[in-house]
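Colleague: what follows is a protein structure lacking sequence information:
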């Protein structure tokens, strides 16, 4: 699986409308056959920072995502709302999805 985390620093005037700005891209990505999840969160420390956690089945699914028309469209439209270049961690990991956290198992 490809596990990706991206931090997006938005311009202050875009912070409240960021999720609306990325809605079509989010919807299209979640519909991709190889997408496992595509989840946005907002920083509790910085209201202009959003964190995206993505999972793709394999390298081919990741390549299909980057090669999609909705990805190309997003790469043209997202920069206007950004205050800085996004920071990314992208790794191939030996997993197929989320696991339960044993240290906090709920009976």
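Modeller: Great, that's in hand. None of the values given here were measured: they were computed from a predicted structure.

Colleague: all contacts plus neighbour counts: C-alpha atoms, from now on.
Modeller: Fine.

Colleague: buried sites along the helix or strand where residue 71 lies?
Modeller: Using DSSP states H and E, residue 71 sits within helix 69-77. Across helix 69-77, burial judged by 16 or more other C-alpha atoms under 10 Å covers 70, 71.

Colleague: from the contact counts, what lies against it?
Modeller: helix 23-30 (3 or more C-alpha pairs under 8 Å, 6 or more residues apart in numbering; DSSP states H and E).

Colleague: put this next to the previous one:
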């Protein structure tokens, strides 16, 4: 198992009239995720130009911490409640890899 950090962002779009409920659910979920031992960052945002569009930046200590996040007790109820409120079938995940810093001169 890889011990490098897992960095990703999740995006989803609230259905018309559902953005405030999505935000309410996301606030509670944020508190739960930030309490996970392997979570290093969980930062939810709404787009300024499209407030129905949500963006969540996430960092986990390693692959094991991310897997623990996926199987956490609070994940399934959140996703079940979110699913009918968003346009997509589920959160759209994009995994990131860091660009190494240039050497100092």
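Modeller: Done, it's in. None of the values given here were measured: they were computed from a predicted structure.

Colleague: report the TM-score for the pair.
Modeller: Taking TM-score structural alignment, normalised by the length of the second structure as the basis, the two superposed chains have a TM-score of 0.80; 96 aligned residues with a C-alpha RMSD of 2.0 Å.

Colleague: just to revisit the earlier point, average offset of the helix or strand following the helix holding residue 71 of the first structure relative to the second structure?
Modeller: Downstream of helix 69-77 of the first structure, the first helix or strand assigned by DSSP H and E is strand 87-92. Following superposition, strand 87-92 of the first structure is found to deviate from the second structure by 2.5 Å on average (mean C-alpha distance after the TM-score superposition for the first structure).

Colleague: and strand 87-92 of the first structure, what does it pack against?
Modeller: strand 2-9.

Colleague: could you tell me where the strand it packs on falls in the second structure?
Modeller: Mapped onto the second structure using TM-score structural alignment, strand 2-9 of the first structure covers residues 6-13.

Colleague: what range in the second structure does the helix holding residue 71 of the first structure sit on?
Modeller: Using TM-score structural alignment, helix 69-77 of the first structure pairs with 73-81 in the second structure.

Colleague: how about the nearest residue to the alignment partner in the first structure of residue 95 of the second structure, chain neighbours excluded?
Modeller: Aligned by TM-score structural alignment, residue 95 of the second structure pairs with residue 90 of the first structure. Using C-alpha to C-alpha, 6 or more residues apart in numbering and skipping the chain neighbours, the partner closest in space to residue 90 of the first structure is residue 4 (4.3 Å).
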